[in-house]
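S.K.: sequence below, structure please.
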Amino acid sequence: MLVSDFHFDLPEELIAQQPPAVRGSSRMLAVDRATGALADRQFTDLPSLLQRGDLLVMNDSRVLPARLFATRAGLTTQHNSPAPSGHIEVLLVEHLSNAEGHNEWRALVKPAKKVQPAETLRFDETLSAQVIAAGEFGERTLRFNLAGTAFYEGLDRIGHLPLPPYIHRDKAAPNTSEDRERYQTVFARERGSAAAPTAGLHFTPEVLEALRARGVELATITLHVGLGTFQPVRVDRTEDIRLHAEPYTLSEATACAINRATREGRRIVAVGTTTTRTLEHIARITPAGENVAAHSGSTSLFLSPGLNDRFLLVAGLLTNFHLPQSTLLMLVSAFLGDAHSEESDWGRQAALRAYAHAVAERYRFFSYGDCMLIT
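M.R.: Below you'll find the predicted structure:
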């Protein structure tokens, strides 16, 4: 398939710039996976739309204040302000394991041409980093002078949450106090993501409690959202798409919950595409007939119609509305089409019909927008 096959027209005014006034008050488009039938609902209807015994799996990764502003060593302009000319914007996207114990990160840097290996970036009086490698499309590897608690305290002090570029904020104030609360899920625990797992932003403690009362089992995995979220698709054919690997952890408790649900024939419902990719990757690396086991690893799994389009664990998906021609829309299309293997293009067409309905009904799109439930 062509990437352009996943295009749809989206009026700019439907791109949500702010979260809903009350967390959990979003609209939700319910999609029947078997028929493609659509129903306009509210997110708070979720407990009534799931079945007793369903296992709902959420991504508990916490977004880092990973957007930083630096000056190149030797320059005397004020540190850590996005406004003055000559400053360098840095987005931390992945922590790199290092045998020597150095605190190294893969980052996106702009303007990238000014920042070359061996250069030092200064973020404030205590935090700095040396550029140790350069990659394509503005990628740089940075080695920081601080590590551990001191490093994360520095991020908390001077960093900004990395809101997506389609959410517009004043350059002098990249986040609002509302962003700092609402661009995290209420169940976020493990810090490490460069973007929020946005399907989880709708949940409130009250909805979680209503799910438990319904008899829905809750579990978490951790996948730290990284570089792939910020890099546009740069190829024409879906078979040429390669995703960056992102680290994940499957706990013993969640592995046991997955094995019980599978053994008992209960549905596994994923909250978000990050959770879906993680679960489906785990299913693919687990030998046939064996239980999944607790472990940590990384995944670059790409799910799209005609490519890795069989879903082995996930039977339901809660997800936000995604960008045109994005790998996330391709995943949704593959999930819708999984029950229609005899009709190769059914899933893509069903996804685009659902998106056309969402546009016509004025749903809000992307990170702070509304959601859809596919079961």
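
S.K.: okay, CA-based contacts and neighbour counts for the rest of this
M.R.: Will do.

S.K.: leaving out the residues flanking it, which one is nearest to Ala66?
M.R.: Nearest residue to Ala66, sequence neighbours excluded (CA to CA, 6 or more residues apart in numbering): Leu92, at 5.1 Å.

S.K.: so what's Arg41 closest to, chain neighbours aside?
M.R.: Distance criterion CA to CA, 6+ apart; nearest residue to Arg41, sequence neighbours excluded, is Met28 at 5.0 Å.

S.K.: now the second one, please; I'll put the structures next to each other:
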Amino acid sequence: MFSLTDYTYDLPEDWIAQKPADNRDRSKLLHLSRETGKCSHHTFSDIYDLLSPSDVLVINNTEVIPGRLFGKKDTGGKAEVLILDYGNRCKANPSGPGDKKNGNVTYNCLIKASKRPRPGALLFFDQGLKAEITDFNDGIHTVKFSCDDNFENLLYQVGNMPLPPYIKRNLSQNEACNDKISYQTVYASQKGAIAAPTAGLHFSEKLLEKIKSKGVKVVAITLHVGYGTFLPVRVSDIRDHQMHSEWYSIPGGSADIINHAKADGSRVVAVGTTCVRTLEYASDDNGYLINDSGNCDLFIYPGYRFKAVDAMITNFHLPESTLLMLVSAFAGREKILEAYQKAIDKKYRFYSYGDAMFIE
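M.R.: Next up, the predicted model:
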């Protein structure tokens, strides 16, 4: 179970969702029992019936920034820039050179161009936004942006959502699917992610209110999904893989509610692998949390003992990905792969804009 090839499966390309369901909570939901491996098929809004009034539902309130910028180099060639540390930089230094409210900010970025720009090179974007490459190290460029006014306001005007590469878009036809709305949870409030916590995309405001009216406590934590979410595992033995760290925060009120649930024997239900990793990283051996913030680099794969999370809602993940390894650790690799095959047979939609699983 430690070989990378243990986490592969065949998926027809047509099963990769290119846009979300017409209504967030009308996507499909596969219900998987960890104990028996039994599967049943539902609509996502049925999660209301699958949750118990005593449950605590933990959501990730990170907000995806439109941090994908298309511009030109001073030599005339095209350049695509992806801001990597927007949330981290602003949290760590809210009034310094990384302040998003200033006209001059510096971030770490990925740059795609026909020829790698060197330090000192200039980049030009729409509406007067400019940038200078100041450093390059280990595949990452340090980029100093400059504009006449508020950088964040301008970024939200000219930037694009950093969709995963398997979601194809014709830029002239983006309005056919408004990714700035659909690739964002309805409860997103903390700016900083470069990918959505996709399990949360299935919740509508109406469904969340209905769940709360049942007695379920809904609490928010933050993990800014980062660069590591795009990185493939490149080692044959998965135990040799090193996760990139991502900034997280657990407010005191959320920690208290989760800890009371653990003490009472109630379930902690994590919405998405980002919540799972954060809760497990920040908990003690008994699954109790403290209000804290920092950088999470926890890699969960089979053999891991879960301490805080009792059930999870998650999407269907890419073959050989760390996310597939995490859900395999939670429910068992064989049960997960069997459930994935059943989902394929039932024509579930896969990946970020795809359907969901509830594992309990």
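
S.K.: if I line the two up, what does the residue nearest to Ala66 of the first structure land on in the second structure?
M.R.: Matched across to the second structure, Leu92 of the first structure falls on Ile83, judged by TM-score structural alignment.

S.K.: contact partners for that match?
M.R.: Residues counted as contacts of Ile83 of the second structure (CA atoms under 8 Å, 6 or more residues apart in numbering) are 67-68, 107-110, 194.

S.K.: what is the longest helix of the first structure by residue count?
M.R.: Ranked by residue count, the top helix of the first structure under DSSP state H comes out as helix 346-360.

S.K.: now the helices: where do they sit in the stretch 51-200 of the first structure?
M.R.: 148-158, 177-182 (DSSP state H, counting those that start in this stretch).

S.K.: buried set for the first one?
M.R.: Right, helix 148-158 of the first structure. 151, 154-155, 158 (16 or more other CA atoms under 10 Å).

S.K.: from these, which is closest to Gly36 of the first structure?
M.R.: Leu155 (44.7 Å; CA to CA).

S.K.: if I look at the nearest residue to the closest one once chain neighbours are set aside, how far off is Ile374 of the first structure?
M.R.: The shortest distance from Leu155 of the first structure to any non-neighbouring residue, by CA to CA, 6+ apart, is to Pro65 (6.1 Å). Pro65 of the first structure is 32 Å from Ile374 of the first structure, where distance means CA to CA, to the nearest Å.

S.K.: quick one: contacts for the residue nearest to Leu155 of the first structure?
M.R.: Listed by CA under 8 Å, 6+ apart, the contact partners of Pro65 of the first structure are 155-156, 159-162, 194.

S.K.: over to Leu29 of the second structure?
M.R.: Contacts of Leu29 of the second structure by CA under 8 Å, 6+ apart are 41-44, 46, 355-358.

S.K.: the longest strand in the second structure is where?
M.R.: strand 104-113 (DSSP state E).

S.K.: next, the angle from that one to helix 151-158.
M.R.: Relative orientation of strand 104-113 of the second structure versus helix 151-158 (axes from the mean of the first three to the mean of the last three CA atoms, to 10 degrees): 30 degrees.

S.K.: show me what strand 104-113 of the second structure is packed up against.
M.R.: For strand 104-113 of the second structure, the packing partners by 3 or more CA pairs under 8 Å, 6 or more residues apart in numbering; DSSP states H and E come out as strand 78-83, strand 140-146.

S.K.: for the longest one, packing partners?
M.R.: Using 3+ CA pairs under 8 Å, 6+ apart as the contact criterion, the secondary-structure elements in contact with strand 140-146 of the second structure are strand 104-113, strand 130-137.

S.K.: how about Met357 of the second structure, what's its partner in the first structure?
M.R.: Aligned partner of Met357 of the second structure by TM-score structural alignment: Met372.

S.K.: wasn't its match part of a strand?
M.R.: Yes - residue state for Met372 of the first structure (DSSP: H, G, I helix; E, B strand; the rest coil) corresponds to a strand.

S.K.: ok, and the closest non-adjacent residue to it?
M.R.: Per CA to CA, 6+ apart, closest to Met372 of the first structure is Leu29, 4.4 Å.

S.K.: aligned partner of Asp22 of the second structure in the first structure?
M.R.: Per TM-score structural alignment, Asp22 of the second structure is aligned with Ala21.

S.K.: count the residues that sit near its match.
M.R.: Ala21 of the first structure has 8 neighbouring residues, counting by other CA atoms under 10 Å.

S.K.: same thing with Asp256 of the second structure?
M.R.: 15.

S.K.: output the contacting helices and strands for whichever strand or helix holds it.
M.R.: In this structure, Asp256 of the second structure sits in helix 252-264 according to DSSP states H and E. Helix 252-264 of the second structure sits against strand 56-60, strand 217-223, strand 268-271, with contacts defined as 3+ CA pairs under 8 Å, 6+ apart.
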